[in-house]
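Peer 1: have a look at this fold, sequence not included:
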């Protein structure tokens, strides 16, 4: 079969020009702008790749597979409203990893070439660009492969000069053998792992790099630190010390590289070892519980308001959150010259989450607990760690209506972040979503450290939906504001917090004027047991519910687990928000005359000691029944033409709904998992293993219930899906079951595609499959078509 295209009205929504990259510099008057790439072609997805240690690497370029660049980079000056193009660049070049120097005088970025990444720089004044070395950067493990050290030097990760790619031997010297350790643990179902000694040699070749220190003024470059597989690097605020993490051998065949054994070292500014901080084993046998961690030192980070003070944490509960202890974490620190014993700092009762630095008497620590969904924000005193931290907020993260928001930070010239304060340091600034039964109204609050009282500094006001994105480092009275309406796409402004002055940054037009006047409504309703639900209803322009004939409708959802029924029904979307139409969403079908019920609530509640998955089937059925009843009662949905679909966990949900209800004319399941015995060490929010609750894993496998599926089911899957637990075999085996049971089903395997689909041909064909499937099965009558056995796995 060849690639197909959906009706033109749907196809027109695929290749809309995306918003450009915008990168603010230290001077808020200047922004780097670059055009985002459109969808790649299927030919681009056919680029070579090797699958090693949980990564997909392009062997020709030493970059992550699928690396694509931005185009047409330019500098925008807000005060004049002018754009200037960067000079001296290759025609039609593609670029990634744009960065400003700390003083805002230089712009750095990588040119994407057929042989790899090449670092370039440009002066902000002249915009004349020049390369920094050859296209020999090693970016195999991802991340930004260079860093400004001050404003006059770079550290660049390059390939090992003269290294030879290992050759695959044709002779067989023996079997591949693995021994168990005798230790209990629970690893999720990882993909693209190392399988043999050739894979080991290949990963070593592609992942090993050498750091080079490059001077901008002279162009001089010298090797810095030892070569190795570098998994992390961070400099102290004074620039005199670095923490570096090296992955070590032997490598594991059971987990991806970020769980391999490693060593953490402290280096001086010349790249020499000052102190070894940790030697950590491969992480293969953590306790089988959310929040389980290693017992060795972890989460190394520099204190932002100190020249060179290094922090980390260690578990006090053996890394097992099931252990009853008064404190789970102990923070330690060392400071220059790093010769003494580690000093204890504060202890945390819950699992360590994050640190936010301010000054000697002000820092924020966040700790959390999975079982209770609890997150605690504490004020503490770094210079007097014996002082008991004070709780600022103790919050259940499922409770959106009472979310206090998050503290705001700004960057220092050292490129380290500190808390944004006002009133001579006595007031913190917080940003939150402002969720309520009427929808979210994002806000900025001031929190008094003396009284603990909050006051509102700014709030989004209808008919607009506005979001503060970040505060300007050099003038934190200004913040970047995104403003939108239901029929007006987001545009960006620099907004003054105190006097309301604004500078408009963008002026994007409506991206799809042909759908500008489609109708949107946030629909609320209750399910059978009283849990409040809602969903986003979209109908074609001019449609009148209860007057016009009901429409075919596509319902799209993704299940979410909760521990509290009241919180499961909270509203988190606004009728004032712009509805962006992604081709991977269900919204393109508005152009074909369908109604769409998007993101309709699919909570799975397990209160107290009850696990949500014990009643997953019953709850998804109640959710769907309540939604369909509401839509039919409104006169929106034709009950004979109601379709349901979802991606990933939503596909899993879809198969269950077809097996356990008779509500739907058909279903669409994209990139799903249907046999839970293939993910035996947990999935989604399920902590228990198959061997603890085998009956739950079996009952929750739609594959087991395939004989109950009587409505037509379309299965779509990326042929190279690397997502944990959703191997393409999941859809293949589900289709084989349906086919042999005489059910109506179709399997579409999209060549070269991963868990999400990227190529223009794939996306257009996916939309054609979905539209054709719904049109074919919209009669409401049993289909005469036999189960189709056509698979698209043989597409070129």
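Peer 2: That came in fine, so what should we check first? Just so it is clear, the structure is predicted and the values come from calculations on it, not from any experiment.
Peer 1: going forward, measure contacts between C-alpha atoms and count neighbours the same way
Peer 2: Will do.
Peer 1: where exactly do the helices run in the stretch 1-150 of the chain?
Peer 2: Using DSSP state H, counting those that start in this stretch, the helices found in the stretch 1-150 of the chain span residues 8-11, 42-45.
Peer 1: check the chain too.
Peer 2: Shown for the chain, the helices assigned by DSSP state H span residues 8-11, 42-45, 197-207, 565-568, 616-633, 649-660, 694-699, 729-740, 760-776.
Peer 1: structure two is appended below for comparative analysis:
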């Protein structure tokens, strides 16, 4: 008995010791990487509507894991912070400093904010005199405004930003409409510890397919929380006095917009019944318009039911009015689209959508403005004589642009038809800037016979952004200015009505992006900002675009990076990482386009694979991995074959250049790139190891479509099966590193994808490591998680790729 007792005590002691072992700690990234991660990010900039002032916005560095670990709620596709009634930490890029710089004089006024202030959503008033922004407080969100003189003050507490954007300026810049937490909201619904019954869903023979979504409502308790946190009231706050005028009682106000004349409010309100299979955007929705001053004159535009019967095709839409918006250039006129095909893009009809307008007081019948051949994609407003409508078709990647005269409904002229993936043939888009009412409109030339156009100017030699004028009546564009090598210089805004002086954002391979003023007629450029290189360690990294051909002759390209100080003759071939992401095309000519990246400023941030350059690796970044389906052919039916040929061509290219050791090449990717990585390890013997982050590996878990695949599992079972690397887990013999965020919020890449892939690989004897990052979404945010990811990637490649293979 004594011996038995002693044995039990020893077990308890050893168990206690085991339980006291510390949990695994986060690894720190290698020093060269960690120093860059600790550096403050480059500020962002917002130009005032009158083009007189730059708001310079200091950005927070990576958040801590402690911030990401704060309690959040995942409801109906949203992630919110219950402490503030706003977006969860992972959904916000917080700002921490604000200053105003006069563009003409260069004078800067710094805004003094309370120590530790974090804010987001900066928005200029239409007159450019104030900037409004949302400040995080300990128990909620507050609306602040700052003047160009550097003064700042709080307007109101208790913003409800659960749906996202929580305020909008009125056109006169005198007030702000905001969504607020109801003053009488009361206590949060109590948690239900013991279920009161089962959760029951049923479908009575009605087709109701849905893609996979994250963060859905699961039960009645979730519905109660959704009601509690997302219900708000709408009010108008006078910025001079701070007085609040109620506009709309409690409701699920998903969005709202003030008319250009300030007299009406357009609202979108969600209603029950909710869904456990779809996010909030599909819930029953009422779109209505009401007078800002109250009283009669309101109208419901559409009151649509739960949208759970849509086809799975990408261009499928709801029946009835949708995408309701204000016409930006008119006092109070609504525009909306209506499907002419019952929302089914496969329907054989001459026109798939029609656009209608309705002017205040909204008691006359809507007027048909135009019909579109394919699915309506948006409108650029100008004036009574000119607006531009765009439609698109996903299946063919076709875009059409139409010129319309709003004052003459039905007057439609086709401006252009193009493949929207075509970089060389991109004519650019009309410049859109806010008008006096704060609404986006096209920028006309002084004679109003043309609009200004900007574009990327992509060619084989590089991208050279441009400014042009496009005649309203039709005809060829006239180039006014084009960026020149060695710069990539994009047009930010026009500084005069004629477009002779412009504000640009200029960068080169060696110069960090900064803002300059220049004349389109030539001459020097006047610097406005002087942001420093955030990672000077990378200044001597070699970057070049390489071109090569696939076995079938298709031209491909990628950007090759070599470590600072590398000399091919002296140092010989390097261990190399190919980091890629496949893309689907319908035209081989478009898929084979190459745009040299030599005039772009590249510095890694976050979990970038380019950090491996500091560890002695060459990196072939974004080597083209086109998957082409021309005509009636479906691209994914030959996915594996094309992917293999793409990878073979990339490997041959870097080996032929003498910079890569054929025996020491790894492949990696994030999301669909992780899916690619697992497939290449299963179906080729090109790579020594792989890194797959936040991927999906079993397509039977996404049965109603994924990525660019519109067919369901039951329509294309062989394709789903053959594309799934899970099916071929027994063929993956090279080491593979799996990393996944435990709170992945991306549709289709549920963490279970990596969990089950790891089990399959482990069960088949593979060399595999599976890293789960707590609290992280699809793209990892916390400083600790970032360091861990980069440590894991470095360690994996140092173990399995960098060393020379033993001689057999």
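Peer 2: That came through fine. Values in this document were obtained by computation on a predicted structure and should not be read as measured data.
Peer 1: got a TM-score for the pair?
Peer 2: Here the TM-score for the pair of chains, by TM-score structural alignment, normalised by the length of structure 1, is 0.95; 780 aligned residues with a Cα RMSD of 1.9 Å.
Peer 1: just to revisit the earlier point, tabulate the helices of the stretch 1-150 of structure 1 in CSV, adding columns for distance to residue 428 of structure 1.
Peer 2: As requested, the helices of the stretch 1-150 of structure 1 are exported to CSV (distance: least, Cα to Cα, whole Å):
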stretch, distance to residue 428 of structure 1
helix 8-11, 48
helix 42-45, 47
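Peer 1: among those, which is nearest residue 272 of structure 1?
Peer 2: Smallest distance to residue 272 of structure 1 across the helices of the stretch 1-150 of structure 1 (Cα to Cα): 41.5 Å, for helix 42-45.
Peer 1: in structure 2, point out the residues matching that closest one.
Peer 2: The alignment of helix 42-45 of structure 1 onto structure 2 (TM-score structural alignment) spans residues 65-68.
Peer 1: mean neighbour count, the helices of structure 1: which tops it?
Peer 2: Greatest average neighbour count among the helices of structure 1 goes to helix 649-660 (a mean of 25), per mean count of other Cα atoms under 10 Å.
Peer 1: so what's the residue count around the equivalent of residue 331 of structure 2 over in structure 1?
Peer 2: Residue 331 of structure 2 maps onto residue 307 in structure 1, with residues paired by TM-score structural alignment. Residue 307 of structure 1 has 17 neighbours, counted by other Cα atoms under 10 Å.
Peer 1: does residue 307 of structure 1 touch residue 236 like I think?
Peer 2: Yes. When contacts are counted by Cα atoms under 8 Å, residue 307 of structure 1 is listed as touching residue 236 (6.7 Å).
Peer 1: and the helices of structure 1 as a markdown table, adding distance to residue 420 of structure 1?
Peer 2: Shown next, in a markdown table, are those (distance: least, Cα to Cα, whole Å):
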| stretch | distance to residue 420 of structure 1 |
| --- | --- |
| helix 8-11 | 46 |
| helix 42-45 | 44 |
| helix 197-207 | 38 |
| helix 565-568 | 31 |
| helix 616-633 | 43 |
| helix 649-660 | 39 |
| helix 694-699 | 48 |
| helix 729-740 | 48 |
| helix 760-776 | 43 |
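Peer 1: and the strands in the stretch 351-500 of structure 1?
Peer 2: Secondary structure of the stretch 351-500 of structure 1 by DSSP state E, counting those that start in this stretch: the strands cover 351-359, 362-369, 374-380, 390-396, 406-407, 409-411, 417-419, 421-422, 427-432, 443-448, 454-459, 465-471, 478-485, 488-496.
Peer 1: tell me how many other residues surround residue 307 of structure 2.
Peer 2: Neighbour count for residue 307 of structure 2, taken as other Cα under 10 Å: 17.
Peer 1: just checking, it touches residue 318?
Peer 2: Yes. Taking contacts as Cα under 8 Å, residue 307 of structure 2 lies within contact range of residue 318: 6.5 Å.
Peer 1: related to what we said a few turns ago, I'd like the strands of the stretch 351-500 of structure 1 laid out as CSV, including mean neighbour count.
Peer 2: Converted to CSV, these look like this (neighbours: other Cα atoms under 10 Å):
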stretch, mean neighbour count
strand 351-359, 19
strand 362-369, 20
strand 374-380, 20
strand 390-396, 16
strand 406-407, 18
strand 409-411, 20
strand 417-419, 21
strand 421-422, 18
strand 427-432, 21
strand 443-448, 21
strand 454-459, 14
strand 465-471, 20
strand 478-485, 21
strand 488-496, 21
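Peer 1: would a markdown table of those strands with distance to residue 141 of structure 1 be doable?
Peer 2: Listed next are the strands of the stretch 351-500 of structure 1 as a markdown table, based on distance: least, Cα to Cα, whole Å:
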| stretch | distance to residue 141 of structure 1 |
| --- | --- |
| strand 351-359 | 24 |
| strand 362-369 | 29 |
| strand 374-380 | 32 |
| strand 390-396 | 35 |
| strand 406-407 | 31 |
| strand 409-411 | 26 |
| strand 417-419 | 25 |
| strand 421-422 | 37 |
| strand 427-432 | 33 |
| strand 443-448 | 37 |
| strand 454-459 | 41 |
| strand 465-471 | 28 |
| strand 478-485 | 32 |
| strand 488-496 | 33 |
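Peer 1: quick one: closest of the helices of the stretch 1-150 of structure 1 to residue 52 of structure 1.
Peer 2: Between the helices of the stretch 1-150 of structure 1, helix 42-45 lies closest to residue 52 of structure 1; by Cα to Cα that is 17.8 Å.
Peer 1: residue 577 of structure 2 against residue 619, yeah?
Peer 2: Yes. Between residue 577 of structure 2 and residue 619 there is a contact at 4.9 Å, judged by Cα under 8 Å.
Peer 1: so those two - more neighbours on which side?
Peer 2: Each of residue 577 of structure 2 and residue 619 has its neighbours counted (other Cα under 10 Å); residue 619 has more, 31 against 27.
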